[in-house]
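Participant: sequence plus the predicted model coming up.
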Amino acid sequence: MLRTVAALADGLTTELHTDLAALPAFNPDDDRDPLPGAVAGLRTRIHAAGAVLFCTPEYAGALPGAFKNLLDWTVGDAEPDSIHAKPVGWLNVSGPAAPSGGADAHDSLAKVMRYVGANVVEAACLRLPLTRDAVGTDGLITDREARAGALAALRALRDAAG
């Protein structure tokens, strides 16, 4: 979905964070300088961003562990350009067969983002149920409704970022 958002981002600069697997397991004792390289890279990207758009499915009724680990590394960032007060949104792409339809992951992400003091842009927080056949051979989303929702979320974040 995020690659599709980048493709739709006509005139907007986007950057996709691809180092999720490189983040070490969060340990508050390690949340100090020097930070692990992957954590420093993540925080540098967040600091440079005007807004942040997350994308997650729901796994076992919650946020996937690796994604929650990423979020945990944003909590202790005290820099002025941290995720605190930064416009954020998310696209929840859980399949329609998920027991809660992705509502649990959606609610969990909202809780974490409010905890860190992010500026949650409600118009950029969408549940977009997708099936595997909605993904083209190029890896981009082909479903028109999902693409339109993703573009609307991106525009809402742009507007919130000013």
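Facilitator: Yep, it's here. These numbers come from a predicted model, not from an experiment.
Participant: from here on, contacts and neighbour counts on C-alpha atoms
Facilitator: Will do.
Participant: just the strands in this protein please.
Facilitator: 52-56, 87-92, 119-127 (DSSP state E).
Participant: ranking those by burial, who's on top?
Facilitator: Sort the strands of the chain by mean neighbour count, taking mean count of other Cα atoms under 10 Å, and strand 87-92 sits at the top with a mean of 26.
Participant: need the residues that contact it.
Facilitator: With contacts defined as Cα atoms under 8 Å, 6 or more residues apart in numbering, strand 87-92 is touched by 50-58, 102, 105-106, 113, 118-129, 150, 153, 157, 160-161.
Participant: longest helix in the chain, please.
Facilitator: The longest helix of the chain (DSSP state H) is helix 144-161.
Participant: residue 72 and residue 28 touch, don't they?
Facilitator: No: in this structure residue 72 lies outside contact range of residue 28 using Cα atoms under 8 Å: 9.0 Å.
Participant: neighbour count winner among the two?
Facilitator: For the pair residue 72 and residue 28, the greater number of neighbours falls to residue 72 (17 against 11), based on other Cα atoms under 10 Å.
Participant: take a look at this one as well, against the first:
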Amino acid sequence: MKILAISGSLRARSTNNAVLRSALDLADVPSSIADIAGLPHFNPDLDCEDATAPAPVAALRRAVTDADAVLIVSPEYAHGVPGVLKNALDWLVSSGELVGKPTAVITASPFPTGGDHANAQLRETLRMLMADLVPDAHRELPAIGPKTDPALGVVTDPVTLDDLRTAVTALLTTARTTASEPTAT
């Protein structure tokens, strides 16, 4: 099993990145984190039938293809999905790498809502991309700031860690089931 993690935050000391790292540590399987900072703005002219996808786009698509599961962790900006993350997902619309891929969405926020607007928007976008959304793996983590150690960049709150462990276990269980299913020929 291999998880590809995608963060909706570019901040080095982001609490969402702490959540992402902690979730990957709890998963205890090979993982990688997609670099979406260098993706060009989505432009269908760069992705048409006769075009070669820009190198960062091709790298993202390969990473999604090579993963058994995708974990998206994101903050909420102005009640929505951060532009950098939406841009990354837009590059996956026409290529199909997320079709049937077990996927989880975790949003974390300093507010009591836990990023519920961004979480719902991400799940809707991923449904359109035909990702295999794993309901038991989605989370909205409220008041995340005091639950992390900024110096270490990890979650320290035991209740939140247990919740992340449950979410990641659900994602991996679905990925293992999907991997063991025979493919249609």
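Facilitator: Good, I have the coordinates. Here the structure is a predicted model, which is why all the values come from computation and not from measurement.
Participant: quick check: TM-score for this pair?
Facilitator: Once superposed, the chains reach a TM-score of 0.89 (TM-score structural alignment, normalised by the length of structure 1), with 155 aligned residues with a Cα RMSD of 1.4 Å.
Participant: ok, the residue most central in space within structure 2 to residue 118 of structure 2 distance?
Facilitator: Central residue of structure 2 (Cα atoms, centre = their mean): residue 72, 1.3 Å from the mean position. Counting by Cα to Cα, to the nearest Å, the separation of residue 72 of structure 2 from residue 118 of structure 2 is 11 Å.
Participant: swap in residue 86 of structure 2?
Facilitator: 10 Å.
Participant: who has more neighbours, these two?
Facilitator: Ranked by neighbour count (other Cα under 10 Å), residue 86 of structure 2 and residue 118 place residue 118 first, with 24 against 16.
Participant: what's the counterpart of that one in structure 1?
Facilitator: Under the alignment by TM-score structural alignment, residue 118 of structure 2 pairs with residue 105 in structure 1.
Participant: again, but for residue 71 of structure 2
Facilitator: Matched by TM-score structural alignment, residue 71 of structure 2 corresponds to residue 53 in structure 1.
Participant: go on, residue 46 of structure 2?
Facilitator: Per TM-score structural alignment, residue 46 of structure 2 is aligned with residue 30.
Participant: picking up where we left off before, confirm for me that the residue nearest to the centre of structure 2 is in contact with residue 6.
Facilitator: Yes: when contacts are counted by Cα under 8 Å, residue 72 of structure 2 is listed as touching residue 6 (4.8 Å).
Participant: could you report the neighbour count for residue 71 of structure 1?
Facilitator: Neighbours of residue 71 of structure 1 using other Cα under 10 Å come to 17.
Participant: if I look at it, how far off is residue 128 of structure 1?
Facilitator: 21 Å.
Participant: and the helices in structure 2, which stretches?
Facilitator: In structure 2, the helices defined using DSSP H lie at 15-27, 55-66, 83-90, 116-128, 158-180.
Participant: circling back to that earlier point, ok, the match of residue 46 of structure 2 - contacts?
Facilitator: Here residue 30 of structure 1 is in contact with residue 36 (criterion: Cα under 8 Å, 6+ apart).
Participant: residue in structure 1 matching residue 107 of structure 2?
Facilitator: By TM-score structural alignment, residue 107 of structure 2 lines up with residue 92.
Participant: skipping its backbone neighbours, what lies nearest that match in space?
Facilitator: In space, and not counting its chain neighbours, residue 92 of structure 1 is closest to residue 127: 4.6 Å by Cα to Cα, 6 or more residues apart in numbering.
Participant: please say which position in structure 2 the one you found maps to.
Facilitator: So, by TM-score structural alignment, residue 127 of structure 1 is matched to residue 140.
Participant: likewise residue 74 of structure 1?
Facilitator: Using TM-score structural alignment, residue 74 of structure 1 lines up with residue 92 in structure 2.
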